[in-house]
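Chemist: Here is my input; please provide its structure:
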Amino acid sequence: MKKKYRVFKSARGEYEAVKIGWSWPAFLFTWVWALINGMWRIGLGVLVASVGVSMLFFAFSSSALDTVSASPVGFSIAVIFGINGNEWRENKMFGTGYRSRKIVTAKSADEAVATYLRGQQ
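Modeler: Below you'll find the predicted structure:
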């Protein structure tokens, strides 16, 4: 299935594409995804908050079943990451000198870049 990608170009002439919309990797891997993508504040903030919330639930729970109530918190964080992840990536790219070139429909980020480059010839 084809999706829409925003193609970016760096000052050094490198191209990269970011899918527009929902980000499954950000949803599934939250803080790990953020750290891999160089979003240190978001990644470390969520990691520290997650550990803190887990410790609080563990310290104040009367049974192991009480810790299940922490699940909605983690799921909510994952949904926020899924909704905003690709936009956060785009903002990071703008901040590091990339410029948006065009929106392309493609099956993958690599195909989006290739499609963009073919159209520039």
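Chemist: okay, CA-based contacts and neighbour counts for the rest of this
Modeler: Noted.
Chemist: what about the strands in this structure?
Modeler: Assignment of strands within the chain using DSSP state E yields the ranges 3-9, 15-19, 99-106.
Chemist: Could you tell me the angle between the first one and strand 15-19?
Modeler: Spelled out, it's strand 3-9. Interaxial angle, strand 3-9 versus strand 15-19 (axes from the mean of the first three to the mean of the last three C-alpha atoms, to 10 degrees): 150 degrees.
Chemist: Let's compare: structure for the following, please.
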Amino acid sequence: MTTFTLHLPRDAWPGDPTALDEAELVKDAFSWGAFFFTFLWFFFHRLWLAGLGVLVLVFAFGMALELLDVHPVAGTIAALLLQILIGLEANSLRRWTLARRGFPIADVVTAADRDEAEAKSFARWLEQRPATARPPVSTSVPSTPRRLDPVIGLFPDAERSR
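Modeler: The predicted structure follows:
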């Protein structure tokens, strides 16, 4: 079973089926595409800043290995470890970029594959009721008068009892 995150626009109302047109489903697992293709995977998913950061990181890492005159076997192992790190963090960077663009995480589901995760998350989204804009206003008079001065501190009522 794999975990997936559902990202929807920030202004989407629960239960709104039109919000699912812009939905993004991101797998929370190792990304083989990012492992093999590094910055090209990021550019393919339109993750421009993360892709540029990974591109600079890969080239700077290669130059540092050259400048330090690292043995070729050790350099290959170090480059492989960098690729593994990129594969592990690629989907996290994708979630970060989506949140930055106004698509925060709306739901988290566990499923066997992407199709099942999409069906589960969309069904859970659609069965939610839209929230009301404001709670109903009570017409009863409050039992204690409201304080008009600003509250400073965590327990302003304790100050009155002294």
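Chemist: So which of the strands of structure 1 is nearest residue 35 of structure 1?
Modeler: Closest to residue 35 of structure 1 of those is strand 15-19 (C-alpha to C-alpha; 16.8 Å).
Chemist: nearest spatial neighbour of the residue positioned nearest the centre of structure 2, skipping sequence neighbours?
Modeler: Nearest to the mean C-alpha position of structure 2, by C-alpha atoms, centre = their mean, lies residue 95 at 3.5 Å. Spatially, and ignoring its direct neighbours in sequence, residue 95 of structure 2 is nearest to residue 26 (7.2 Å; C-alpha to C-alpha, 6 or more residues apart in numbering).
Chemist: surely the one you found meets residue 2?
Modeler: No - contact criterion C-alpha atoms under 8 Å: residue 26 of structure 2 and residue 2 do not qualify, at 10.6 Å.
Chemist: and the two? which has more neighbours close in?
Modeler: Legend: neighbour count by other C-alpha atoms under 10 Å for residue 26 of structure 2 and residue 2, higher for residue 26 (20 against 13).
Chemist: Check the alignment and tell me where that one lands in structure 1.
Modeler: Counting by TM-score structural alignment, residue 26 of structure 2 lines up with residue 18 in structure 1.
Chemist: Now for that match: which residues touch it?
Modeler: The neighbours of residue 18 of structure 1, taking C-alpha atoms under 8 Å, 6 or more residues apart in numbering as the test, are 5-8, 86, 89-90, 109.
Chemist: make it 7 Å
Modeler: By C-alpha atoms under 7 Å, 6 or more residues apart in numbering, residue 18 of structure 1 lies in contact with 5-7, 86, 90, 109.
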